[in-house]
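J.: structure, please.
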Amino acid sequence: MAANHPSFPEFDPDEVSSNPSANRPFREVVEARLSRRNVLRGSTAAAAGFLAYGAGAGAPATAAGRGLLGFTPVPTSDADKVTVPAGYQAQVLIPWGTPLQPDGPAWRKDASNSAAEQAQQVGMHHDGMNFFPLGRGRDGSRHGLLVLNHEYVQPGILYPDGDKVITQEKVDKALAAHGVSIVEIAERGGSWRVVKSGLARKVTGNTPVTYSGPVPPGHPALKAAGPPRGTLNNCSHGVTPWGTYVTCEENWNAYFGTEDASWKPSPAQARYGINNVGFGYRWHTADPRFDIATNPNEANRFGWVVEIDPMRPGSTPVKRTRLGRIKHEGAVMTTARGRVVAYMGDDQDGEYIYKFVGSGSWRLHRALGRSPLDHGTLYVARFDDDGTGTWLPLEYGKGPLTAANGWQDQADVLLRTRTAADALGATKMDRAEWTAVNPRTKDVYATLTNGAGAGNAANPRTPNPYGHIIRWREKDADNTATTFRWDIFVLAGDPAYDPRVKLDPADIFGSPDGLWFDPDGRMWIQTDISNSSQNLASKGYDNIANNQMLAADPRTGEIRRFLTGPRGCEVTGVITTPDQRTMFVNIQHPGETTAAWGESTPANPQGVSSWPDHDPAGRPRSATVVIRRTDGGVIGA
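T.: As a prediction, the model looks like this:
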């Protein structure tokens, strides 16, 4: 999921495609698909009984008690606060800088904590997360590990004096604020808090890591200055059937650059958006590890899905190379026929949707001491005009991925996953973000935040600022299948600016990003409106206002707004305790510079937001919000 780095307040780098292939974009497929049939509100698509474009979105609720959504929706908001429905309460938990242990180094509101202290504190810019219960039954819903990603850092907030001057200490602090935080939390006296733990730890940009699969440790492409370290730009996540956590490296190209005026990116580097400035962090000026000219293979160490065992604090994170090297938005996992299946989006305009299917029983692999994520096939999706689709195998020696076409082996295919997908003719997507699998039907949903647009009846925005959600059903509802049928679940937007949008004006939203199904089958939708568009009438986002979270009933198409976030933030990451009576939601980068509200600077860090502390001497902080019903009931019901 993308957010503006302070050096680039006017645009989102993920909205700029680095895909030079002539592969067909999804918007053209949608146009052709929907021109073949009449699209009427409430009509049913031929594809697997799916709702047609706009069919259920904003439709009236079913009779009282029959639908999945039982809360009163909240209105849109431009206020600098978190709003939840009547009958719910919200508590701020583990904001950036919270010590991992209750007796750890305290956060300093002037941002003067050292790199060493930051390594013992919760990181910055919370993203995907999961709750791992510690205990059975009711105890497991009152005590557990919260494992959460940290996507990136905001230098003007992270350092007291900003990033005008970059030092090794500043790079180290930024690295310590990235990665994954593992904290033990418990409900005590009616509120949640961090408790002393032998499991709490950080996995940062400097943590030793290893590799598995076709690109193993010691592979020539991974040989760089120093041993392999760290995970960066940790966006969404996944949870394996065997109880480990996977974190996904998204905009890893952001951190590399060079002052060498003679350096030019190779075609492989350019395909991943690597250039001489990255996103403007300038780490390479203090740390040669990130100088792409002098240490080019360091970039090959990123772009992977990283497996972490939260119950083994001494274990080494493993980058599972079988799942490919892209800008991973997430890796949501399910099982079918005893095999593990992972769905993944590549979050940049014009990129693709992928699926990994394990070979053989995941339980057998585990019993034999092997990782199920090292054995299987990576596929990329092609969406066809008639509502069908095909998963194309990214396997060396098959189709165009041969030695005659310049491919060396399976490691080469996975190191250059994007180029391999180009060669197979995959369908370009409008920024594929999170995926989610309906636990009841096994249908798969994916958010497409925004894209280039097409100016046609199916996707009539040029550019497309609002995005949409697609879904597909694998053949025979078998998630290991290689064919599927697809349709659009909802076209996001504001009917005041686009009358083709079928959302009720009370439940409008744009730029869908985070996506998660709870065990009852509610689909939770989180938004990431770019700070260059948020709250602006000129961008069609004034009525939608701040970022938000909504809940959808896939059976009826009904959508209701559940939460609104503070100014400048993104709402991302959601999970509940097993009893579904406590929900955790992440608020990322509140107070980041926005076109509507102004600039956040080292001299005035609260130029946009002061959430959550609202301390005149402080600064905005990403945080997890704990949401509960005042009557103790199931969230959303």
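
J.: only C-alpha atoms from now on, for both contacts and neighbour counts.
T.: OK.

J.: and the helices in the chain, which stretches?
T.: 26-34, 115-118, 137-140, 155-158, 168-177, 267-271, 362-367, 410-415, 417-424 (DSSP state H).

J.: what comes into contact with the first one?
T.: The set of residues that contact helix 26-34 without belonging to it, under CA atoms under 8 Å, 6 or more residues apart in numbering, is 383-387, 427-430, 453-454, 456-459.

J.: buried ones among the residues you listed?
T.: Among those, those classed as buried by 16 or more other CA atoms under 10 Å are 383-387, 427-430, 453-454, 458-459.

J.: now do the closest residue to residue 260 other than its chain neighbours against residue 284, distance only.
T.: Once flanking residues are discounted, residue 260 sits nearest to residue 293: 6.8 Å by CA to CA, 6 or more residues apart in numbering. Distance from residue 293 to residue 284, counting by CA to CA, to the nearest Å: 10 Å.

J.: what's the overlap in contacts for these two?
T.: 257-258.

J.: so the two - more neighbours on which side?
T.: A direct count of neighbours by other CA atoms under 10 Å for residue 293 and residue 284 places residue 284 higher, at 25 against 21.

J.: so that one sits right up against residue 256, yeah?
T.: Yes. With contact defined as CA atoms under 8 Å, residue 284 and residue 256 form a contacting pair (6.6 Å).

J.: shared neighbours, these two?
T.: Counting by CA under 8 Å, 6+ apart, the residues touching both residue 284 and residue 256 are 290-292.

J.: so among these, which ones count as buried?
T.: With burial judged by 16+ other CA under 10 Å, the buried subset of those is 290-292.

J.: what sits closest to residue 397 if chain neighbours are left out?
T.: residue 403 (7.3 Å).

J.: the one you found - how many residues pack around it?
T.: 11.

J.: let's compare: structure for the following, please.
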Amino acid sequence: MPDDLRHVDYDLEAGDEVPSNTSANPRFTDIAEARLGRRGMLVGGLGAAISGFIGAGRPAAAQGSSQGGAQAASQGPVIGFKPVPISANDTVVVPEGYSVQVMIPQGTPLSGQPAGKTPAEMTAAEQGMAIGAHHDGMHFFPIEGRHPEQGSSTDGLLVLNHEYIEPRTMHARAKGMSIGSGRMPVTDDRREAEEVQKEINAHGVSIVRVARQADGKWAVVADPRSRRITAATPTEIAGPVRGHALVRTKYSPDGTRVRGTLNNCAHGYTPWNTYLTCEENWAGYFRNLDQQDQKPNLPREQARYGVPTGQGRYNWDQAANGADEFIRFNVSSTGADATQDYRNEVNAFGWIVEIDPFNPGAMPAKRTALGRFAHEGIVFAPAREGQPVVAYSGDDSRFEYIYKFVSARPFNRATANGALLDEGTLYAAKFNADGSGEWLPLVHGQGPLTAANGFADQGEVLVNTRLAADAVGATKMDRPEWGAVDPRDGRVYFTLTNNTRRTEAQVDPANPRARNQFGQIIRWREANDDHAATRFAWDLFLIAGPEDSSRIAGNASVNADNMLACPDGLWFDADSRLWIQTDIGESEQLKGDLAPFGNNQMLCANPITGEMRRFLTGPNGQEITGVVTTPDRRTMFVNVQHPGATTSPADWAAGKPNTSFPNGSGVPLSATLVITKNDGGIIGT
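T.: Model prediction:
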């Protein structure tokens, strides 16, 4: 491992991957410096250096319209609310004229019946029929079930991810223990099986029918389509990796199935009205104890993704009953071949999983043509009849890559289904210093992706997506997270949350910021506005941070009403407002250089002018994540994840969590906010 990976303090949060990219590929920070010039990276000179580098440009929608219409389009969407201030208070704050309802905290029964029990009081089976933990990406599907963005705005299926868990809020025995936001203590190297099963059942995805009631409040409505997809749900392996030798296990000797989906972070939805959940930091759930010469001996498809060689994230493989569904998280080689153990179990994770919310009988499917990595989410370009389907995804780990998938077959709305995601070309992005970029195909037999270089077939390319991207020379990025496509001009935006690569010892007059603590948002426009193109032009929409060292496109001012750090969640509404959510890590919230940014928040930006205003701030210890509106844009859903995660072990033992969200008492739980405008208007106006 190079020195700059071995010795840097990366401020890793619980569950985050240890950086594992040792390739010589260029880092994005080097590309940006080459384009801006070293003087341009100075804090004081940043604005002048990038005044031409960050630009707005005329939206494609304005082309050919009337003069008045073009002028209106060129100004972008209206942002009409009064910004809320930065807050370190333990509460949810929204602008004047807006109201907030809290809905479906962890443990809410899908039946619509009152909860009755807290998550700590629930059995594993009860948790498996209730809303899971740590709400993340989500989408509202109108109840008609015909189109993901059109239909009822008062009744629908809300589908949401559950990224990971907070064990100390889930188990009765955690009360009074001095434990942090991590794993439960293990006794005699074993864990209670019921406890492990409950944690497994709190992962995955919830599909729950919700509807607006006569009093204007939203509530869960009983529906046979409401259900849970957990870390144990039988799931199909689809696409080029289906049946491959690298996914054959004792459970599925033919390599066609796996149990469950893990660490479901952001999401996507398809033009044919299905939901896509994305597996992010999945590698840490497993462990491999294989050794050679008294040293860890991991195959490359585990080593490049950071599978632990000691304890797993939650020690699920150590359940006391030794059941097969738990043993599978130990991916050591213990049998005669791969069909006699679970050495390949981990290779069935790291994918994007398609779920049909309206068909409980349809098995979830892992769409392997989209690549295997730490998927933050997936976002589609607008689907056009007769054109390929195009989707973008980021690998949320330091020094990893941005990817694009282009389907082999064209889109036809009348016949489109998930099979479109099983054939096509996966590309990795290369960003050049002159503002140009290119998409590098990850196709077996092309360039270095040959048997001679260790890629025997396309299945091996996809199981080892990161290694394939290393080989073709993709650009290392600063934690690519959520993506969004502007509905007006088709530009693609991605958040790059942060990267604390630069140490204090490396500070010099040209580089006064010791670490990229604050992040940025990159965007690009595909050649000829064709999302299937292999070339693009890029710039930066936002360089985040304090007022004196941050910048927004269009020369918009950065001030107390809009400064932010660590951009993460990203979403465009139908009017082209860009909603930006932040994720300042648990270890950094309200501390040091990140203290001035307060609790995590959500902002709204005009992508044309760069105007940006803070819309929401959340309670203590949380991450604001997941955002979507009903089709009429008059109801917005936003998730509050892991509130109270910053509670110290001592305070937890004393029964003093640092937030009472969402119930005003008891242990903190993730939940969904329902935001409406008091006058019934469109959110954001």
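
J.: superposed, what's their TM-score?
T.: TM-score of the superposed chains, computed with TM-score structural alignment, normalised by the length of the first structure, equals 0.90; 608 aligned residues with a CA RMSD of 2.7 Å.

J.: map residue 268 of the second structure onto the first structure.
T.: Using TM-score structural alignment, the equivalent of residue 268 of the second structure in the first structure is residue 238.

J.: my error: substitute residue 517 of the second structure in the last question.
T.: Alignment note (TM-score structural alignment): residue 517 of the second structure maps to residue 465 of the first structure.

J.: from what I can see that match touches residue 450, true?
T.: Yes. Using CA under 8 Å, residue 465 of the first structure is in contact with residue 450, at 5.2 Å.

J.: shared neighbours of those two, anything?
T.: Common neighbours of residue 465 of the first structure and residue 450 (CA under 8 Å, 6+ apart) are residue 511.

J.: who has more neighbours out of these two?
T.: residue 450 (30 against 23).

J.: map that one across to the second structure for me.
T.: For residue 450 of the first structure, the equivalent position in the second structure is taken to be residue 498, counting by TM-score structural alignment.

J.: so which residue of the first structure lies furthest out from the middle?
T.: Ranked by distance from the centre of the first structure (CA atoms, centre = their mean), the top residue is residue 404, with 36.5 Å.

J.: from residue 444 of the second structure, how far out is the equivalent of it over in the second structure?
T.: Residue 404 of the first structure maps onto residue 452 in the second structure, with residues paired by TM-score structural alignment. Going from residue 452 of the second structure to residue 444 of the second structure by CA to CA gives 11 Å.

J.: equivalent analysis for residue 158 of the second structure, please.
T.: 39 Å.

J.: neighbour count winner among the two?
T.: More crowded of residue 158 of the second structure and residue 444, by other CA under 10 Å: residue 158, with 22 against 19.

J.: can you find the partner of the more buried one in the first structure?
T.: Applying TM-score structural alignment, one finds that residue 158 of the second structure aligns to residue 146 in the first structure.

J.: got the contact list for its match?
T.: By CA under 8 Å, 6+ apart, the residues touching residue 146 of the first structure are 129-132, 182-185.

J.: switch those residues over to TSV; also include neighbour count and distance to residue 484 of the first structure.
T.: Below are the contacts of residue 146 of the first structure laid out as TSV (neighbours: other CA atoms under 10 Å; distance: CA to CA, whole Å):
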residue	neighbour count	distance to residue 484 of the first structure
129	30	29
130	22	29
131	25	31
132	23	32
182	24	37
183	29	39
184	24	41
185	24	41
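
J.: for residue 39 of the first structure, see how far away whatever residue of the first structure lines up with residue 425 of the second structure is.
T.: When the first structure is aligned by TM-score structural alignment, residue 425 of the second structure is paired with residue 377. Between residue 377 of the first structure and residue 39 of the first structure the distance is 36 Å, computed by CA to CA.

J.: what's the answer for residue 303 of the first structure, then?
T.: Applying CA to CA, the value for residue 303 of the first structure to residue 39 of the first structure is 39 Å.

J.: which of the two has more residues huddled nearby?
T.: Between residue 303 of the first structure and residue 39, counting by other CA under 10 Å, residue 303 is the more crowded of the two (26 against 17).

J.: okay but that one is in contact with residue 252, surely?
T.: Yes. Using CA under 8 Å, residue 303 of the first structure is in contact with residue 252, at 6.3 Å.

J.: residues that sit against both of these two, list them.
T.: Shared contacts of residue 303 of the first structure and residue 252, defined by CA under 8 Å, 6+ apart, comprise residue 327.

J.: thought the match of residue 425 of the second structure was touching residue 398?
T.: No. Using CA under 8 Å, residue 377 of the first structure is not in contact with residue 398; the gap is 12.0 Å.

J.: neighbour count: those two, which is higher?
T.: Per other CA under 10 Å, whichever of residue 377 of the first structure and residue 398 has more neighbours is residue 377, with 19 against 11.

J.: got the contact list for the more buried one?
T.: Residue 377 of the first structure makes contacts with 322, 356-359, 393-395, as judged by CA under 8 Å, 6+ apart.

J.: can you lay out those as JSON lines showing neighbour count and distance to residue 244 of the first structure?
T.: JSON lines is the format used below for the contacts of residue 377 of the first structure (neighbours: other CA under 10 Å; distance: CA to CA, whole Å):
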{"residue": "322", "neighbour count": "26", "distance to residue 244 of the first structure": "17"}
{"residue": "356", "neighbour count": "26", "distance to residue 244 of the first structure": "17"}
{"residue": "357", "neighbour count": "26", "distance to residue 244 of the first structure": "17"}
{"residue": "358", "neighbour count": "25", "distance to residue 244 of the first structure": "16"}
{"residue": "359", "neighbour count": "18", "distance to residue 244 of the first structure": "19"}
{"residue": "393", "neighbour count": "21", "distance to residue 244 of the first structure": "26"}
{"residue": "394", "neighbour count": "25", "distance to residue 244 of the first structure": "25"}
{"residue": "395", "neighbour count": "19", "distance to residue 244 of the first structure": "26"}
